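Enquirer: my questions concern the predicted model and sequence given below.
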Amino acid sequence: MDDPNRHFVSLDKALQDDKRIRYHDDYLSNLLSAIRQDFSFSLNLPSTGTSKEDGCNVGGYFVWSLLDNWEWNSGYTVRFGLYYIDYRNNLTRIPKASVRWFKQVLQKTYK
C-alpha cells in the first residue's frame, strides 16, 4: 500500500492516509472471517460475538512497512509506512492516521 511522495501535498494531507486504513480494515476483516464468521475489525461495525471455526490457521500479521523508506526501484518517490518520515527535517517520524486506527483496533481487540 504505497502513496506517491508528492512534495506539493501538505503535511496534514500526507498524514491522513484513509486509503491505507481502508486497505488494512478490509484485509484484516477478510482474514478474520477465514477464521471466524461474523466479526469485523472495523471501528464502525460491532461484533455480534458469534464465531465459527473455518479451519484457517493464521500465525500473525504485520504491516509493510512501519516507516517510509528507500525502495530499490523507486528510491524515495513512494511512501507506504505508518509513520511519515520528514526527509527535510532531521528524519523526524510523524504518526499517520493509520497509527491511531491500528492502536484503536488493538485496544478494542485485546480488552
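Expert: The structure has been received and is ready for your questions. Numbering: from 1, shown residues only.

Enquirer: every contact and neighbour count from this point should use C-alpha atoms.
Expert: Will do.

Enquirer: contacts only, for the nearest residue to residue 95 once chain neighbours are set aside.
Expert: Leaving aside its sequence neighbours, residue 95 sits nearest to residue 83 (CA to CA, 6 or more residues apart in numbering; 4.4 Å). By CA atoms under 8 Å, 6 or more residues apart in numbering, residue 83 lies in contact with 66-68, 93-96, 99.

Enquirer: take this one as well and set it beside the first:
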Amino acid sequence: MDDPSGPFRTLEKALNDDKRIRYHRNYLSNLTAAIREDDCNVRGYFVWSFLDNWEWNMGYTVRFGLYYVDFRNKLTRIPKDSVQWFKNMLRIKTEHNEISIALSYIKFIL
C-alpha cells in the first residue's frame, strides 16, 4: 500500500489516498465475514503504518502511512484522507456499518 513520492507529486495528491481507503475497507469487510461466517477469533487489527517512514530497501521514496510526513518542513505531520475515513468508520455504530459492528468484537485497532 505504498504511494510513490517524488518531486512531481503534489501535497494534494499525496493526501488523497483513496487507494489506501479501498484497501482497508475491503480488508475489514473480509475480516468481518471471517468473524461472522467462520467464527474466526480475531484479536486485533493494525494499520501499517501510522506515519510515512523509512522503508529499508526504498528509503523515504515510498509513503504508506496514514499521516504524511513533510521531511522538508520540520517533520510536520499532515493527516491523509484515510485518517478521516477511519475516524468516521469507527464513530458510526449502526447496523448499516458492518465493519464497525465487527470491530466491536476486536479489542484494539490501529
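Expert: Now that the structure is in, tell me what you want to look at. For clarity, every value in this text was computed on a predicted model and none was experimentally measured.

Enquirer: please state their TM-score.
Expert: The TM-score (TM-score structural alignment, normalised by the length of the second structure) is 0.82; 95 aligned residues with a CA RMSD of 1.5 Å.

Enquirer: ok, of the contacts of residue 83 of the first structure, which come out buried?
Expert: By the neighbour-count criterion of 16 or more other CA atoms under 10 Å, those include these buried positions: 67-68, 95-96, 99.

Enquirer: returning to that earlier point: what is the equivalent residue in the second structure for the residue nearest to residue 95 of the first structure?
Expert: Using TM-score structural alignment, the partner of residue 83 of the first structure in the second structure is residue 67.

Enquirer: residue 6 of the second structure versus its match, what's the distance?
Expert: For residue 67 of the second structure, the distance to residue 6 of the second structure equals 17 Å [CA to CA, to the nearest Å].

Enquirer: what of residue 39 of the second structure?
Expert: Distance of residue 39 of the second structure to residue 6 of the second structure, computed by CA to CA: 44 Å.

Enquirer: now do the strands in the second structure.
Expert: Taking DSSP state E, the strands of the second structure run over residues 3-4, 44-45, 62-63, 67-70, 76-79, 108-109.
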